[in-house]
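Colleague: attaching a predicted model along with its sequence, questions to come.
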Amino acid sequence: MAAVPPLCDFGWKPVNATLPGVDGKDHDILAQAGENGLVVVFICNHCPYVVAVIDRIVQVAKDLAELGVGFVAISSNDVTSHPQDSFDNMKLFAEKHGFPFPYLYDEDQAVGRGWGAVCTPDFFGFNADMELQYRGRLDASRKKAGATGLRRDLYEAMKQIVETGKGPEEQIASMGCSIKWKDAS
């Protein structure tokens, strides 16, 4: 069953963390921000919702960079139950799709839990003051990429945020596979 994140908590301020990236370096999440904002997306390698749109995610990241918006992806999935999401497989996934942004591993799941991440993909769009202004979908794609020419919800929302500092009042939540949490034993 698909998971759906909650509506945008406008103004929410994220907690920073340093996580290892597939490039062999440690990255501060918030240091990835551009002068006009930041998108943080929780993804994983195996989710059919992510796989269906990963090339669109890469393109949006490139387009947002031109607007001064940074981009970073984080995987918080439990790799014991889902070994296809391992750090080594993250490296292969990022290379295969030509990620122009850091892909970070949240091994202890503290970031995913602390941010309230729910599904893959789960997008968090921040303005230049690092205030949450978007918690919606990439576009109308689901387990299969939608038709070309779909409204680019994430891109349009971030463009509005760059121009006004505020996200759209109406947002359609993302949908995807639930994040695979470790047992809390």
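Modeller: Thanks, I have the structure now.

Colleague: CA atoms for contacts and neighbours, from now on please.
Modeller: OK.

Colleague: quick one: buried residues of whichever helix in the chain runs longest?
Modeller: Taking DSSP state H as the assignment, the helix of the chain that covers the most residues is helix 48-65. For helix 48-65, the neighbour count (16 or more other CA atoms under 10 Å) marks 48-54, 56-62, 64-65 as buried.

Colleague: please state the offset of it from the chain centre?
Modeller: Here helix 48-65 is found 10 Å from its chain centre; the criterion is CA atoms, centre = their mean, to the nearest Å.

Colleague: what of stretch 49-68?
Modeller: Computed by CA atoms, centre = their mean, the separation of stretch 49-68 from the middle of its chain amounts to 10 Å.

Colleague: give me the contacts around it.
Modeller: Contacts to stretch 49-68, defined as CA atoms under 8 Å, 6 or more residues apart in numbering, come from residues 34-37, 43-45, 70-71, 97-101, 120-121, 138, 141-145, 154-155, 158-159, 162, 175-177.

Colleague: residue 145 sits in which helix or strand?
Modeller: Under DSSP states H and E, no helix or strand contains residue 145.

Colleague: which residues touch it?
Modeller: With CA under 8 Å, 6+ apart, residue 145 has these contacts: 52-53.

Colleague: so how far is residue 123 from it?
Modeller: 17 Å (CA to CA, to the nearest Å).

Colleague: does the residue nearest in space to the middle of the chain lie in a helix or a strand, and which?
Modeller: By CA atoms, centre = their mean, the chain has its centre lying nearest to residue 41, at 0.7 Å. Element membership for residue 41, per DSSP H and E: strand 37-42.

Colleague: tilt between that strand and helix 48-65?
Modeller: 170 degrees (axes from the mean of the first three to the mean of the last three CA atoms, to 10 degrees).

Colleague: try this one side by side with the last:
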Amino acid sequence: MALAFTLPDTSGTSVSLHEDGAAAAVVVFTCNHCPYALAWHERLQDVARDYADRGVRFLQINSNNAEKYPRDSVDAMRARVDAGEFAGPYLVDSSQEVARAWGATVTPDVFVTDATGVVYRGAPDGDYNDPSLRAEWLRAALDDVLAGRPVAAAETKPVGCSIKWR
């Protein structure tokens, strides 16, 4: 899998996967309109905030075809960022190359990486309708990585809306 990427954020600034020597990076393929992505959104932002000072980089990527899905346009993404809805960069994958390289299939599709590559892939937790779960699967994977342990549950089934391919 080709992990490295550089994508623009909603202001056009280039952001790379590997910057600042982070111990781990979370990459979430998400979007503006999918009910699953919206249901998990706040839990994911909480993880980004809770782990920011622990050496975890948190990147969210919209790879949907914005021509067919205008709610996923850069302008619509920027409006959400400007409204303070994202705890970290919200990146534009207009070519869809990064989503394809990573094998992302749904929104949200969550990946955790460390120096060895992808160590977790799947859903944030077991039920998009239950905020009390607090993205527990993602948190457990990050806790394992930060403690230097192998991730106990390295894969769960990602649940969400299909990525809207060109």
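Modeller: Great, that's in hand. Predicted, not measured: the structure shown is a model, and the values here were computed from it.

Colleague: returning to that earlier point: filter the contacts of stretch 49-68 of structure 1 down to the buried ones and hand me the PyMOL line.
Modeller: Paste this into PyMOL to select the buried members of the contacts of stretch 49-68 of structure 1, with burial taken from 16+ other CA under 10 Å:
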select buried, resi 34+36+37+43+44+45+70+71+99+101+120+121+138+141+142+143+145+154+155+158+159+162+175+176+177
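
Colleague: among the contacts of stretch 49-68 of structure 1, name the ones in helices.
Modeller: The helices, defined by DSSP H, take in 97, 154-155, 158-159, 162 from those.

Colleague: which one of those residues is nearest to residue 79 of structure 1?
Modeller: residue 97 (20.5 Å; CA to CA).

Colleague: what about that closest one, distance to residue 160 of structure 1?
Modeller: As for residue 97 of structure 1, its distance to residue 160 of structure 1 is 27 Å (criterion: CA to CA).

Colleague: alignment lookup: residue 25 of structure 1 to structure 2.
Modeller: Aligned by TM-score structural alignment, residue 25 of structure 1 pairs with residue 13 of structure 2.

Colleague: burial measure for residue 113 of structure 1, as a count.
Modeller: 14 (other CA atoms under 10 Å).

Colleague: just the one 5 residues further on next, same as before
Modeller: Residue 118 of structure 1 has 22 neighbouring residues, counting by other CA under 10 Å.

Colleague: surely it and residue 178 touch.
Modeller: Yes. Using CA atoms under 8 Å, residue 118 of structure 1 is in contact with residue 178, at 5.9 Å.

Colleague: all strands for structure 1, in order.
Modeller: 18-20, 26-28, 37-42, 69-75, 103-105, 119-120, 122-126, 132-134, 177-178 (DSSP state E).

Colleague: can you check which of these gets nearest to residue 93 of structure 1?
Modeller: So among the strands of structure 1, strand 103-105 is nearest, using CA to CA, at 9.6 Å.

Colleague: tell me the residues of structure 2 aligned with the closest one.
Modeller: By TM-score structural alignment, strand 103-105 of structure 1 lines up with residues 90-92 in structure 2.

Colleague: tell me roughly how far that stretch lies from structure 1 on average.
Modeller: Overlaying structure 1 shows stretch 90-92 of structure 2 at a mean distance of 0.5 Å from the equivalent residues (mean CA distance after the TM-score superposition for structure 1).

Colleague: ok, which pair from the ones in helices among the contacts of stretch 49-68 of structure 1 is furthest apart?
Modeller: Farthest pair in those, by CA to CA: 97 and 162, 26.5 Å.

Colleague: what lines up with residue 52 of structure 1 in structure 2?
Modeller: By TM-score structural alignment, residue 52 of structure 1 lines up with residue 39.

Colleague: now do residue 175 of structure 1
Modeller: In structure 2, the residue equivalent to residue 175 of structure 1 is residue 159, according to TM-score structural alignment.

Colleague: residues in contact with its match?
Modeller: Going by CA under 8 Å, 6+ apart, residue 159 of structure 2 touches 36, 106-109, 122-123.

Colleague: I'd like those residues laid out as JSON lines, including distance to residue 6 of structure 2.
Modeller: Shown next, in JSON lines, are those (distance: CA to CA, whole Å):
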{"residue": "36", "distance to residue 6 of structure 2": "26"}
{"residue": "106", "distance to residue 6 of structure 2": "21"}
{"residue": "107", "distance to residue 6 of structure 2": "20"}
{"residue": "108", "distance to residue 6 of structure 2": "20"}
{"residue": "109", "distance to residue 6 of structure 2": "18"}
{"residue": "122", "distance to residue 6 of structure 2": "22"}
{"residue": "123", "distance to residue 6 of structure 2": "24"}
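
Colleague: ok, and what's touching stretch 56-66 of structure 2?
Modeller: Under the contact criterion CA under 8 Å, 6+ apart, stretch 56-66 of structure 2 has outside partners 17, 22-31, 48, 52, 72-74, 88-96, 98-99, 163-166.

Colleague: if anything else comes up later, I'll come back, but that's it for now.
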